[in-house]
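[1] Model the following, please.
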Amino acid sequence: MPEGSGGAPGVTMGGVEWFTADGYWCSRLVFQRGLAALYLVAFLGAALQFRPLIGERGMLPVPRYVARVPFRAAPSLFHWRYSDRLFAGCAWAGCAVSAALLAGVDGWLPLGAAMALWLVPWLLYQSVVNVGQTWYSFGWESLLLEVGFLAVFLAGDDVAPPVLVLFLLRWVLFRVEFGAGLIKMRGDACWRSLTCLYYHHETQPMPGPLSWYFHRLPRPLHRVETAANHVTQLAVPFLLFTPQPVATGAACLMAVTQLWLVLSGNFAWLNWLTILLALSAVDFRLLLGDAADPPSPLAAPPVWYEVLVVAVTVLVLALSYRPVRNMLSRRQVMNTSFDALHLVNTYGAFGSVSRVRQEVVIEGTADPVPRQDSVWREYGFKGKPGDPRRRPRQYAPYHLRLDWLMWFAGLSPAYARAWFGPLVERLLEGDRDTLRLLRHCPFPDEPPAYVRARLYRYRFTTWRERRETGAYWERTYVREFLPPTRLDTAGRRGS
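    I've put the predicted structure just below:
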């Protein structure tokens, strides 16, 4: 556990101050500002994407969901009332509060008020995630909520960060990394043979602008990358709980590994939030010297605050039982919440790696009756592969939820059963909110008469193919995913 450097009175045990760690004042500052930035990104994505996804006329409407799922199973203020206007208000309010926290407004407030301000985005995002259904079912949502809850108890700028909360942040980081390492070793033989990176950069959900180059690295280097990943996830996390400077070295190594993942793909804010967790374990005095010290003497923490932090620590440790049992189980599952508030969760990534990339390509035609010679025009997505000549884009930490789910649809139609039909229906209607999720609509004036979907195999081009064609992808038709489909006279889908 981190130790305070003196100067911040707190609870003493045997004459040694242990409750606060004023030496981590800079670590807390970096962590809080980074977390506020990620909150801002998350709320911005919710505000801009919710209408076609979970709005009143969305593919998976919130009103329909809350009508069948009780409040205790998915606590959310939208159980009380839902409207698109209310959801938009909550999302933009979350943006405003996050921006205020990013600007450091909490540092101007008394301790209790600062904690209340940090509680607001956590409550608002909790309400969003718990009605977000498939669109919000990923590990980084639970991770943001778990970390956001702990951030409430990190105090304001005038009180040193509590040792127990810093320990709990390391405990989250340990479970994120160690859980991911275990699921890899148990889940897919290619991780054990060090060959998964032969495929990963090409088949990951949403490649980034450098993914083509990562994929084309020499295979021996891919094996070194995989082995280094195992060390970072299975051995290094234990060093987080050792004295400084070892813990700082371990945290920095984790941060560098996560930056490598940032460069090689688009994983929303998962990597950035993991980096922030690592930075919370860094003793910046080792790196910056006196510049990492607080600008003014820190106040003594009030008793009520100490009691509250101890109670939260006991709660988190008690709730950790099921995630730890899962992590150690041979039937380990990843990215699962064991309580409705996402207070303590289990994590993991890429327990299995696809060897082949399959993409669903959606097309439309204006012909009133599809013929063999009909012209089918392709819809373009912002992040997922489509046009083989288009270079993959960088979007993370912003999350393109529809693009991400389209990758799952390519794996199996079962992943898209609930929402793909409604998506096609809205394309046939020319729904403006849905079209805003796309990069390109080939029918700008009026919607198509028919829409179809086809499955293609995508692979990264070779160096030679890239020089000759300028294309990043080569694609081959596999089969029909959805036959030509139209709206019937009642406004419903037909074929």
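
[2] For the rest of this, base every contact and every neighbour count on C-alpha atoms.
    Will do.

[3] Does the helix or strand where residue 174 lies pack against any helices or strands, and if so which?
    Assigned by DSSP states H and E, residue 174 falls within helix 163-187. Judged by 3 or more CA pairs under 8 Å, 6 or more residues apart in numbering; DSSP states H and E, helix 163-187 is in contact with helix 139-151, helix 189-192, helix 219-234, helix 270-279, helix 303-319, strand 345-346.

[4] next up, for comparison:
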Amino acid sequence: MAVDGFAAVDFGFAREVLQRGIAALYLVAFLSTLNQFRPLLGERGLLPAPALLEWVAARETRKRMLNPTLFRRIRYTDRRLVILCWCGMAVAAALAAGIPQLGPPWVPMLCFLALWLGYMSVVSIGQTFYSFGWEMLLLEAGFLASFLGSNDQPPPTVIIVLFWWLLFRLEFGAGMIKIRGGQEWRDLTALTFHHETQPMPGPLSRQAHLLPRWFHKGEVVGNHFAQLVVPFFLFAPLVSWVPEPVEGWLPGPVPQIIGAVAAGIVIATQTWLVLTGNFAWLNWATIVIAFSAIGLPGMGAPVRPAETAWPWLIDAIPLYWFVITCAVGILCLVLSWPALRNLFARRQLMNAGFNRWQIGNAYGAFGTVTKERVEIVVEGSADEDGAQWHEYEFKGKPGDVRRLPRQFAPYHLRLDWLMWFLPLGRSLDDWFTAFLVRLLEADAPTLALLRVDPFRGERPRWVRAVSYRYRYATRAERKADGVIWVRTRRRVLLGPFGLK
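    The predicted structure is shown next:
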């Protein structure tokens, strides 16, 4: 059977993947924060977090506008941010190696809760640079992983089921957003554009874009099937709770196999997205969570006899741990009610949190697909009269038309992602103006976020922002000119301007 009452006895391997995989993603998240938070949001960042904290503290009525963060109690400094990141990476690495899981269940619980609270402290003050759906996904997954237990007992069924519920919201929510979104998802043309216009293409994105139109329509059909139909079958193993003699229920391992097949389809579709794009850890987290529905008989934790294990056991789970996990299950179900209503609401919210603790969130992405790729290229000039202009190169977003996009995910390049959003807005954001000022100052931490500084650490006299239309080169253009992209200049959006 997939479950034995309150113990998911066949889901030991699923727990291993969940605990180690989620911990590895926290390691990546803290590493990304260590490398990028200070120039983006630090004491001299583009959107300084200390200024936000001071603004919140200025009036009592504003205090609840900020989600929980350690920096409400401990004054933010860049040094303390670094300490938090290194501690987070150390705990995440230990969990990924499986060390805390060797102890009693409260040990990995405390480790995961530390990661959850530590990273929430960062996200809460991260403003627009941390406003992505996968931030709340990682927080919710980390909270649930806290209660998966340790190696000497089976994982609690209630927590495994909560992971299925998380995956359902993630996939079905994304599917509903698409069906209710742009016409391109309904007429099956969305992926004719997506591989070219997605925020950060990968090394195989161009090849995917050049595939036949019928293939792209098949991608959309497959996506709708994987997100709108398959998620319901994730819950098939619950049938195993029903006694087999009851007429009409599927006997034996069949429900468990159905759940595993559903999880396999999700994993396959997410792997295709990993290969053809750079969506930070969104797809990687979805793959890890999907393993929660894969039960493998004989690979669970050993069930010890009561006299040699814990003095009080319920289906091989200690009584105190049974009480804790049941309480967590009730809490999560209550907090998930707004998300459940949102799934079927006429005006469905995308990537929305309904409480300050980032539990029971609503998910979804790409309700509409951009049809045309517009890039904002930042240029600088060292000449007094601005005669010659040189481009700043970003690490992930398209720039040099001959440069093949690299694979960065699950690492998150926050500046590059926000550069993609700029052309979609009505005006240039405040952080972008601050970014241009840092370039004029030749600020070393800011320049470290870039791939190429054309002035090699020296100050330019002028900077400006120019918009270009980008498209993938055809096979003939690639062969003739050696280019990945073909671009057409549009206009100067901002500047030139310099420092007095």
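
[5] TM-score for these two?
    Laid over one another, the chains give 0.92 as their TM-score (TM-score structural alignment, normalised by the length of the first structure), with 466 aligned residues with a CA RMSD of 1.3 Å.

[6] okay, which residue is most central for the first structure?
    residue 140 (3.2 Å; CA atoms, centre = their mean).

[7] How about the counterpart of that residue in the second structure, nearest residue that isn't a chain neighbour?
    Using TM-score structural alignment as the criterion, residue 140 of the first structure maps onto residue 134 of the second structure. Sequence neighbours aside, residue 282 is the residue nearest to residue 134 of the second structure in space, at 5.3 Å (criterion: CA to CA, 6 or more residues apart in numbering).

[8] give the contact list for the residue nearest to the centre of the first structure.
    268-270 (CA atoms under 8 Å, 6 or more residues apart in numbering).

[9] For the helices and strands packed on helix 163-187 of the first structure, state which one has the densest average packing.
    strand 345-346 (a mean of 26; mean count of other CA atoms under 10 Å).

[10] From the contact counts, what lies against the helix or strand following that one?
    Going down the chain from strand 345-346 of the first structure, the next helix or strand is strand 357-365, by DSSP H and E. If you count contacts as 3+ CA pairs under 8 Å, 6+ apart, strand 357-365 of the first structure packs onto strand 377-378, helix 401-411, strand 450-460.

[11] what about the second one, distance to the chain center?
    Put plainly, it is helix 401-411 of the first structure. Put simply, helix 401-411 of the first structure sits 15 Å off its chain's centre (CA atoms, centre = their mean, to the nearest Å).

[12] Show me the contact partners of it.
    Outside helix 401-411 of the first structure, the residues touching it (CA under 8 Å, 6+ apart) are 135, 205-206, 357-360, 381-384, 415-416, 437, 455.

[13] re the thing from before, next, format the helices and strands packed on helix 163-187 of the first structure as CSV and append distance to residue 99 of the first structure.
    Output for these, formatted as CSV (distance: least, CA to CA, whole Å):
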stretch, distance to residue 99 of the first structure
helix 139-151, 15
helix 189-192, 40
helix 219-234, 33
helix 270-279, 17
helix 303-319, 26
strand 345-346, 27
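
[14] what's the closest of those to residue 296 of the first structure?
    The closest of those to residue 296 of the first structure is helix 303-319. By CA to CA, the value is 20.7 Å.

[15] Check how far the helix or strand just after that closest one sits from its aligned residues in the second structure, on average.
    Using DSSP H and E, the helix or strand that follows helix 303-319 of the first structure towards the C-terminus is helix 321-328. Its aligned residues in the second structure lie a mean 1.4 Å from helix 321-328 of the first structure after superposition (mean CA distance after the TM-score superposition for the first structure).

[16] and the helix or strand that helix 321-328 of the first structure is followed by, which stretch of the second structure?
    Following helix 321-328 of the first structure in sequence order, the next helix or strand is strand 336-337 (DSSP H and E). Mapping strand 336-337 of the first structure onto the second structure (TM-score structural alignment) gives residues 352-353.

[17] how far away is the closest residue to residue 132 of the first structure other than its chain neighbours from residue 82 of the first structure?
    Leaving aside its sequence neighbours, residue 132 of the first structure sits nearest to residue 54 (CA to CA, 6+ apart; 6.7 Å). Computed with CA to CA, to the nearest Å, the distance linking residue 54 of the first structure and residue 82 of the first structure is 11 Å.

[18] So for those two, which residue has more residues nearby?
    residue 54 (25 against 15; other CA atoms under 10 Å).

[19] Roughly how far does the more buried one sit from residue 421 of the first structure?
    14 Å.

[20] same thing with residue 316 of the first structure?
    Residue 316 of the first structure is 41 Å from residue 421 of the first structure, by CA to CA.

[21] next one: residue 484 of the first structure
    For residue 484 of the first structure, the distance to residue 421 of the first structure - CA to CA - is 12 Å.

[22] of these two, who's got more company?
    Taking other CA under 10 Å, residue 484 of the first structure and residue 421 do not tie; residue 484 has more neighbours (19 against 14).

[23] helix, strand or coil for the more buried one?
    When classified by DSSP: H, G, I helix; E, B strand; the rest coil, residue 484 of the first structure comes out as strand.

[24] Alignment lookup: it to the second structure.
    Residue 484 of the first structure maps onto residue 496 in the second structure, by TM-score structural alignment.

[25] re the thing from before, and the contacts of residue 140 of the first structure, which is closest to residue 451 of the first structure?
    residue 268 (29.6 Å).

[26] Tell me the secondary structure of the counterpart of that closest one in the second structure, please.
    Mapped onto the second structure by TM-score structural alignment, residue 268 of the first structure lines up with residue 280. What three-state DSSP gives for residue 280 of the second structure is coil.
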